[in-house]
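>>> Just a sequence and a predicted model for now, questions to come.
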Amino acid sequence: MTQTTEPAPAVGPPPEVEPDVLDVAAMPGGVPGAIEAILMVVDEPVSDIALATALEIPLPEVTDALRALVDDYDGRGFMLREVGGGWRIYSRPEYAAAVERFVLDGAQAKLSHASLETLAIIAYRQPISRGRVSAVRGVNVDGVVRTLLSRGLIEETGAESETGAVLYGTTGYFLERLGLRDLGELPALAPYLPAVETLDDLAEAGRS
């Protein structure tokens, strides 16, 4: 009895695995829907470039979708705004009282008058040292500056070359809270604040 042997199967390279391709167009709502889903879970503004990278689509498609969403939200209780170098969904200012009552339950967490004054001086005269801010306000601002730092409204931006004093400026979070794209959108308050040269004189007088 002759025993036959089955030929061994040919061994070749493993089959190629299809790459995980993100098909945004096939999703419900397409590109605008995908962008909406991302914006609903972010804690800070997202740039159009970051959205295009995440969704693996050309930047112009993201830009068109963002503009379409802005128009689509017209007349709603929320809106899409470009703030602090990115995009984020906000409730409309017209509903601020209702939102504050729900979120805060009547408790207003506001900055003190001293903090607001200090923040305004830093915003309009940045980068600026604590000594110069103290010279304008006429009081020590160390505690106020610590408060503003802890709330993420200001940050250290460097040091003065002559004295080594720490310089402070506002943050992206500051722009976000005020609903500004950049510092150029600040109200025209700077002309009413002392010039840098005057701040130097005031600071020097305070040290003497």
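Cool, the structure landed. Numbers count the residues shown, from 1 in each chain.

>>> Going by C-alpha atoms from here, please, whenever you check contacts or count neighbours.
OK.

>>> how about the helices in this protein?
Using DSSP state H, the helices of the chain run over 30-39, 48-55, 59-72, 96-104, 113-125, 130-137, 142-150, 172-178, 196-207.

>>> Quote the end-to-end distance of stretch 19-30.
Start to finish, the residues bounding stretch 19-30 are 21 Å apart (Cα to Cα, to the nearest Å).

>>> Identify all contacting residues around it.
31, 33-34, 55-56 (Cα atoms under 8 Å, 6 or more residues apart in numbering).

>>> hang on, the earlier thing: which of the helices of the chain has the highest mean neighbour count?
When you average the neighbours per residue for each of the helices of the chain (mean count of other Cα atoms under 10 Å), helix 130-137 leads with a mean of 20.

>>> picking that back up, may I ask which two of the contacts of stretch 19-30 are separated the most?
Taking Cα to Cα as the measure, the contacts of stretch 19-30 reach their widest spread between 33 and 56, a distance of 14.5 Å.

>>> Okay, now stretch 83-96: how far is its last residue from its first?
First-to-last distance for stretch 83-96 - Cα to Cα - comes to 18 Å.

>>> can you tell me which residues contact the spatially closest residue to residue 140 that is not a sequence neighbour?
The spatial neighbour of residue 140 that comes closest, neighbours along the chain excluded (Cα to Cα, 6 or more residues apart in numbering), is residue 134 at 5.4 Å. Contact analysis of residue 134 by Cα under 8 Å, 6+ apart lists 140-141, 203.

>>> this is the other structure I want to compare:
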Amino acid sequence: MSESHEHPGAVDVPEAPPTPAGSEAAEAADAADAAEAADASQEQLALDVAEFPGGIHGALEAVLMVVDEPVTAVALATALEQPVADVEAALAELEEGYVEQRRGFTLRPVGGGWRIYSRHEYAPVVERFVLDGQQARLTQASLETLAVIAYRQPVSRSRVAAVRGVNVDGVIRTLLSRGLIEERGHDEESTAILYGTTSYFLERLGLQSLDDLPALAPYLPEVDVLDEIAEGGHA
């Protein structure tokens, strides 16, 4: 009687079938198909400005009509998925075209970006429509104070008051509330608050930068003279 070497209760587990040689290739093919499908989907989402009736010019106009502040050429190029150089050329062409067509609006580079504005020749009718005949202009005192800040910024309140010869606290508050000036830190010696103009100031005056301000600085006192005046006022 032969001895049995089998263990009671043992169960034979079949070995896993070998992986077919072509399964890896099939998986790679599936992955390639999925990537191709994703690329095709991305291509469908990409903008083709040539398909728009007005091309890149019409697409730019559509965007510029809905912005409430100047937008850079880079931002426009990103939105339209076009080279920045092409967008800048199209913007210049739009601006030139509006001038030639004598349109009631124009396109101008202001504050580092581009925005559509009504032409200044039509200011009376626009003002009448927006303000309904009411004038909302800055006072002479506000304009003078704003001019001093624009040309001498960053400048303290005491120096502005020294130039104008009057207290400017109320005017400074008005200019701050209208967003035309802002605080620019503190003077290292006196710790007085320094003020400067804002990007909104540039936008309202139609300027690209402070370098475009009219050459009025030579008519204002020099910095050392302002110091003497300010020191004399505090004596």
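Thanks, I have the structure now. Keep in mind the model is a prediction, meaning the values are calculated, not measured.

>>> What remains of the contacts of residue 134 of structure 1 once you look at structure 2?
With the contact criterion set to both residues aligned by TM-score structural alignment, their matches' Cα atoms under 8 Å, the contacts of residue 134 of structure 1 that also touch in structure 2 are 140-141.

>>> Save the contacts of residue 134 of structure 1 as a markdown table, and put in distance to residue 104 of structure 1 too.
As requested, the contacts of residue 134 of structure 1 are exported to a markdown table (distance: Cα to Cα, whole Å):
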| residue | distance to residue 104 of structure 1 |
| --- | --- |
| 140 | 31 |
| 141 | 28 |
| 203 | 40 |
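
>>> Distance to residue 194 of structure 1 added to the contacts of stretch 19-30 of structure 1, as CSV?
Rendered in CSV, the data for the contacts of stretch 19-30 of structure 1 read as follows (distance: Cα to Cα, whole Å):
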residue, distance to residue 194 of structure 1
31, 49
33, 49
34, 48
55, 48
56, 49
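
>>> nearest to residue 48 of structure 1, of those residues?
Of all the contacts of stretch 19-30 of structure 1, the one with the least separation from residue 48 of structure 1 (Cα to Cα) is residue 55, at 10.5 Å.

>>> To residue 14 of structure 1, which of the helices of structure 1 lies closest?
Taking Cα to Cα, helix 48-55 is the member of the helices of structure 1 nearest to residue 14 of structure 1, at 29.6 Å.

>>> Distance from the chain centre to the closest one, please.
A distance of 16 Å separates the centroid of the chain from that of helix 48-55 of structure 1, by Cα atoms, centre = their mean, to the nearest Å.

>>> Just tell me the aligned range of it in structure 2.
The alignment of helix 48-55 of structure 1 onto structure 2 (TM-score structural alignment) covers residues 73-80.

>>> Aligned to residue 137 of structure 2, what sits in structure 1?
Using TM-score structural alignment, residue 137 of structure 2 pairs with residue 110 in structure 1.

>>> cool, and residue 207 of structure 2?
Under TM-score structural alignment, residue 207 of structure 2 pairs with residue 180 in structure 1.

>>> From what I see, residue 217 of structure 2 and residue 151 are in contact.
Yes: in this structure residue 217 of structure 2 lies within contact range of residue 151 using Cα atoms under 8 Å: 6.3 Å.

>>> if I look at the most centrally placed residue in structure 2, how far off is residue 161 of structure 2?
Taking Cα atoms, centre = their mean, the centroid of structure 2 lies closest to residue 71, which sits 5.0 Å from it. Here the distance between residue 71 of structure 2 and residue 161 of structure 2 works out to 36 Å (Cα to Cα).

>>> Residue 47 of structure 2 too?
For residue 47 of structure 2, the distance to residue 161 of structure 2 (Cα to Cα) stands at 55 Å.

>>> same deal with residue 192 of structure 2?
Noted for residue 192 of structure 2: a distance of 13 Å to residue 161 of structure 2, by Cα to Cα.

>>> what's around the nearest residue to residue 176 of structure 2 once chain neighbours are set aside, how many residues?
Nearest residue to residue 176 of structure 2, sequence neighbours excluded (Cα to Cα, 6+ apart): residue 182, at 6.1 Å. The number of residues packed near residue 182 of structure 2 is 19, by other Cα atoms under 10 Å.

>>> Pull the contacting residues for residue 182 of structure 2.
If you count contacts by Cα under 8 Å, 6+ apart, residue 182 of structure 2 has them with 176, 195-198.

>>> Trace it over to structure 1, please.
Using TM-score structural alignment as the criterion, the counterpart of residue 182 of structure 2 in structure 1 is residue 155.

>>> coming back round to it: what separation is there between the residue nearest to the centre of structure 2 and residue 87 of structure 2?
As defined by Cα to Cα, residue 71 of structure 2 lies at a distance of 12 Å from residue 87 of structure 2.

>>> try residue 43 of structure 2
Summarising the geometry, the distance separating residue 43 of structure 2 from residue 87 of structure 2, computed by Cα to Cα, is 21 Å.

>>> what do you get for residue 136 of structure 2?
The value you get for residue 136 of structure 2 to residue 87 of structure 2, if Cα to Cα is used, is 36 Å.
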